[in-house]
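Undergrad: make a model of this:
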Amino acid sequence: MHHRVWRYTGLWDLINLAAAAVVGTLLFATFVALAIDCPWIPRTVYAIDTIVVIVLLGGARALRRILYDWGNREPGRRVLIFGAGDAGELIVRDMMHNPDYGYSPVGFVDDDRMKVGRMIRGIRVLGTRAEMAAIISAHAPQEVLIAMPRMGPETISGIMRVLEPFGLPIKILPSLSSVLEGRVRVGDVRNVALEDLLCRRPVGLDPARLRGVIEGQSVLITGAGGSIGSELCRQISALKPRIMVMYERYENGLYSIEQELQDRNPGCRIAAVVGDVCDGARLEETFRKWDVKLVFHAAAHKHVPLMELNPCEAIKNNVRGTRVLAEVAARAPVDRLVLISTDKAVNPTSVMGASKRTAELVVKAIAEETGLKLGAVRFGNVLGSNGSVVPRFLEQIRAGGPVTVTDPAMRRFLMLIPEAVQLVLHAATLMKPGAIYLLEMGEPTRITDMARQLIQLSGLVPDRDIAIEYVGLRPGEKLCEETFAADEKVEPSGIPGILRVRGEKEPHRRSLLQRVDMLERAAAAGDADGTVRMLREIVPSFDGLGRQHEEGGPADAAASEPRATQSRPANGAAPSAPAGTQDRPANGAEPGVALLMEPLPSK
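TA: The predicted structure follows:
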């Protein structure tokens, strides 16, 4: 008992003290009964003696602990803890033991009515979520800490809706595994991120399936410096490929991911190749040099409004680049090629979406002609990608607003980049010739809700501190994306979170490739109107209307009239071009440039 420090007395010290008192009393009673033989001593004396010893010795130690804790307690930021469970108790204990953190818990909030009014480490459970307004008014917390690691995104969103009117900073605890291992500390507390509100519960996927496809293989990733491409590189490098070839024309992005992976995974053999997917000779050289067997094609132009203004460039990169890559891969030949597609390819209203749908059809046609495992994986927007709306919203919030949203009804399917890439890799293990797979993305998210949540996560109140302004649809945008068309059907793929898309009507592959050749010729000649017309022939569901293709036309028109009053077709396309401007090249290319269609190997 004398080896214990009194100022850190706890429950285990009390248990040991009680055990020592009981053992001492039993030894004393035995001595009295056998050695002294005093039958006149009442048996209750032994019980009273045990209790007195525990109370006096335990009380002295507890008093020392109380004086120590009371002397170290300093007023800090008043924090209200949401969740009166194990995690809440752990975090309060750490706050009390470490006053340097600068937190002072004022109470708990928990939806379990049985806990209301109870106390945990001297901190009372003040009420439930429904009583939040009265609790905040009475106790004036400066922060709210969510200490419920088992809850899902829906619960976090519900809590944030309740807290929205108060404009309080919201923190959250780390993962459930940290709580179960007893490693929760105040230092682990972090701000709630948008990812906490969107990520879905992890799907139990078998990593052995991935290792069987990637381990020991030469893997090529196009667009390796981009958002999806770089995450593909990160996850593939951990699966022990023979070599990972990172193919990218933007040298800064390529250099960045190369340096990151050399530091993170020095055992992975990496080849950083600067090149364009439209350069067939460079691709041939790369495939031959590194004996590429697995390809992930993430290189693409993806910004919808920009591609509306530059349709020829969208075709050159998204269609011609995919076609050249698929032909080179077929001649190699590779074991598998996976095209990263988008939900904007379904019933597209934009040039970008129509170009990605054309790329899907090209890959499917070449796969059917060669019998190789070439296909596509389709999914929605990813948070944190280059050009994502989230960084734009955060910049506007930091600038004091307003946050600009296109339309109150705008919805998008959203995924996290690591989640999407993990499912893409698993879809690659399923790949069949010409197959299109679809990642399950849950319900679409209202962009307005996302903007309000970002404002709230910044410790501000929407519509009070930061205004939300609606500016109307941009060219090529639609209110809500779709995951599959009316003439397509989806079916389970055998892997949770991944569906197989089957088309009811598919164009004949030879006639398709001939029209794609004409499309590429129009794009190379800078014929923007001809490019859009050919896109409509290849993708009949493309309902984009006439556009201005003269350089600077749409931007100048937008600047000459108020944004909210511009006249625009219902699908968000820009007004048609004035007479006499349709034949001008949009990208300054010289007309008459022909593209070489090389023969494909027979099946």
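Undergrad: okay, CA-based contacts and neighbour counts for the rest of this
TA: OK.
Undergrad: got the buried residues for stretch 166-178?
TA: Across stretch 166-178, burial judged by 16 or more other C-alpha atoms under 10 Å covers 167-174.
Undergrad: with stretch 245-257 instead?
TA: 245-249, 253-255, 257.
Undergrad: list the helices and strands the host helix or strand of Ile455 packs on?
TA: Using DSSP states H and E, Ile455 sits within helix 447-457. For helix 447-457, the elements it packs on are helix 194-198, helix 389-398, strand 403-405, judged by 3 or more C-alpha pairs under 8 Å, 6 or more residues apart in numbering; DSSP states H and E.
Undergrad: ok, residues contacting the first one?
TA: Applying C-alpha atoms under 8 Å, 6 or more residues apart in numbering, the external contacts of helix 194-198 come out as 153-154, 156-157, 383, 414-416, 450, 453-454.
Undergrad: for stretch 86-105, give me every contacting residue.
TA: Residues contacting stretch 86-105 (C-alpha under 8 Å, 6+ apart): 69, 72-82, 120-121, 123, 147-149, 179, 182, 184-187.
Undergrad: name only those of the residues you listed that count as buried.
TA: Here, 16+ other C-alpha under 10 Å leaves 69, 73, 78-82, 120, 123, 147-149, 179, 184-186 buried among those.
Undergrad: in strands, which of those residues fall?
TA: In strands, judged by DSSP state E, the following of the buried ones among the contacts of stretch 86-105 are found: 78-82, 120, 123.
Undergrad: tally of neighbours for Arg446?
TA: By other C-alpha atoms under 10 Å, the residues close to Arg446 number 18.
Undergrad: doesn't Leu414 make contact with it?
TA: No. In this structure, Arg446 is not within contact of Leu414 by C-alpha atoms under 8 Å, at 9.9 Å.
Undergrad: next, the second sequence, to be compared with the first:
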Amino acid sequence: MEIRISRNLYIILTIDVILLLLSFYVAHLIRFDFMIPEWALEKFFNMLPYVLVVKTFCFYFFDLYRGMWRYTSLNDLLNVVKASTIAELIVIVIVLYVNRFQDVSRSVFIIDWCLTLIFIAALRVLTRIIFEQFTENISFQDLKEIILNIFKIRSKNSRGVIIIGAGDCGEKICREIREDASLKYHVDGFLDDDLSKIGRKIHGISVLDKIEGLSHAIKSTESKEAIIAIPSLKVEKMRQIVNICREADIIFKTVPSMGELINGKVTINLIRDVEYRDLLGRDPVDLEKEKIGQYLGKKKVIVTGGGGSIG
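TA: As a prediction, the model looks like this:
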């Protein structure tokens, strides 16, 4: 587990050491009702070097200094839990071996473990949020949008959308809209025909009603657009939803079908207008226009039947 020594690593280590020291000290404050007696304070300073060394070593062992904080994931947070737990157990064993917990409060270690998890995990999550929101090329307008989004204030330049479909696809679209201030959108609500979802929330945004309640949802939220976020939608249901959107007189778009998604990932960039192929139930026929033109020449033809047969 080789780690490249850099200025950033020194900064990370320094911050972690400060947080670990703060965690251990606050644990003593909480344990002794914010009035630490002299004997407990003396024990605090005696144990502090062991605590810092052991925890730093465990953080290193569990690769907490190899990952990039801007991409902090659930796996990284699990490593924080593992490293903190094992480090705390090692410290307890050391204290037990040295003085058999004489004049040492056992509850301090439990409190310290909880605070360590909170401080270390919160720092990494906060770093990721900052990097996701504040990019190098961020403009003043983007910064304004981010601040408004944090405090749930809608910008005048932001267009409200209703997401039809409160599933995985709808959640991904909602999350991307919330995280990318440059999109100039805000999600007003979800619609879904699953009655168990109505009234529940996704990223703090409510599932308002069934899909057929689109008109009422638009009136109550003053949304400008609707996004059909159900890739597995059957043709009959797609036609029904399209008719509901037209009756509501709202701009509507859709995500590609599952057949069009190569890797199964849906992003805001894949959203497009509803096309005839979405309503056909089959792939559109690609006619060989040049050959047909050569065969028909300048003849007049009549197209009859819904299947488009030529007679």
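Undergrad: quick one: TM-score?
TA: With the length set by TM-score structural alignment, normalised by the length of the second structure, the two chains reach a TM-score of 0.60; 229 aligned residues with a C-alpha RMSD of 3.7 Å.
Undergrad: quick one: distance of the helix holding Ile455 of the first structure to the chain centre.
TA: When C-alpha coordinates are averaged (C-alpha atoms, centre = their mean, to the nearest Å), helix 447-457 of the first structure and its chain have centres 16 Å apart.
Undergrad: buried residues in that helix, which are they?
TA: Buried, per 16+ other C-alpha under 10 Å, within helix 447-457 of the first structure: 447-448, 450-457.
Undergrad: same deal with stretch 79-92 of the second structure?
TA: Residues of stretch 79-92 of the second structure classed as buried: 79-88, 90-92 (neighbour count, 16+ other C-alpha under 10 Å).
Undergrad: can you get me a residue count around Arg150 of the first structure?
TA: Arg150 of the first structure: 11 surrounding residues under other C-alpha under 10 Å.
Undergrad: that one corresponds to which position in the second structure?
TA: Aligned by TM-score structural alignment, Arg150 of the first structure pairs with Ser232 of the second structure.
Undergrad: picking up where we left off before, so of the buried residues of stretch 245-257 of the first structure, which ones are in helices?
TA: Under the assignment DSSP state H, these contribute 253-255, 257 to helices.
Undergrad: mind putting the helices and strands packed on helix 447-457 of the first structure in JSON lines, mean neighbour count and distance to Leu512 of the first structure included?
TA: Below are these laid out as JSON lines (neighbours: other C-alpha atoms under 10 Å; distance: least, C-alpha to C-alpha, whole Å):
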{"stretch": "helix 194-198", "mean neighbour count": "17", "distance to Leu512 of the first structure": "39"}
{"stretch": "helix 389-398", "mean neighbour count": "16", "distance to Leu512 of the first structure": "35"}
{"stretch": "strand 403-405", "mean neighbour count": "20", "distance to Leu512 of the first structure": "38"}
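Undergrad: distance to Val116 of the first structure for those - can I get that in JSON lines?
TA: Compiled in JSON lines, those are given as follows (distance: least, C-alpha to C-alpha, whole Å):
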{"stretch": "helix 194-198", "distance to Val116 of the first structure": "27"}
{"stretch": "helix 389-398", "distance to Val116 of the first structure": "37"}
{"stretch": "strand 403-405", "distance to Val116 of the first structure": "39"}
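Undergrad: show me the one of those that comes nearest Asp556 of the first structure.
TA: The closest of those to Asp556 of the first structure is strand 403-405. By C-alpha to C-alpha, the value is 20.4 Å.
Undergrad: start and end residues in the second structure for that closest one, please.
TA: Using TM-score structural alignment, strand 403-405 of the first structure pairs with nothing in the second structure.
Undergrad: give me the distance between the spatially most central residue of the second structure and Tyr295 of the second structure.
TA: Here the mean C-alpha position of the second structure is nearest to the C-alpha of Arg175 (C-alpha atoms, centre = their mean), at a distance of 5.4 Å. Relative to Tyr295 of the second structure, Arg175 of the second structure is positioned 53 Å away (C-alpha to C-alpha, to the nearest Å).
Undergrad: for the stretch of helix or strand Gln240 of the second structure belongs to, packing partners?
TA: According to DSSP H and E, Gln240 of the second structure maps onto helix 235-247. Under the contact criterion of 3+ C-alpha pairs under 8 Å, 6+ apart, helix 235-247 of the second structure touches helix 214-221, helix 276-280.
Undergrad: re the thing from before, closest one of the buried residues of helix 447-457 of the first structure to His2 of the first structure?
TA: Closest approach to His2 of the first structure among the buried residues of helix 447-457 of the first structure (C-alpha to C-alpha): Leu457, at 50.3 Å.
Undergrad: ok, that closest one to Arg61 of the first structure distance?
TA: Distance from Leu457 of the first structure to Arg61 of the first structure, by C-alpha to C-alpha: 44 Å.
Undergrad: with Tyr8 of the first structure instead?
TA: Distance from Tyr8 of the first structure to Arg61 of the first structure, by C-alpha to C-alpha: 9 Å.
Undergrad: those two: which is more packed in?
TA: Arg61 (20 against 15).
Undergrad: ok, the more buried one touching Thr9?
TA: Yes. Contact status for Arg61 of the first structure versus Thr9: in contact at 6.4 Å, counting by C-alpha under 8 Å.
Undergrad: returning to what we had before: map the residue nearest to the centre of the second structure onto the first structure.
TA: Match for Arg175 of the second structure (TM-score structural alignment): Arg93.
Undergrad: who's in contact with the match of Arg150 of the first structure?
TA: When contacts are counted by C-alpha under 8 Å, 6+ apart, Ser232 of the second structure touches 257-258.
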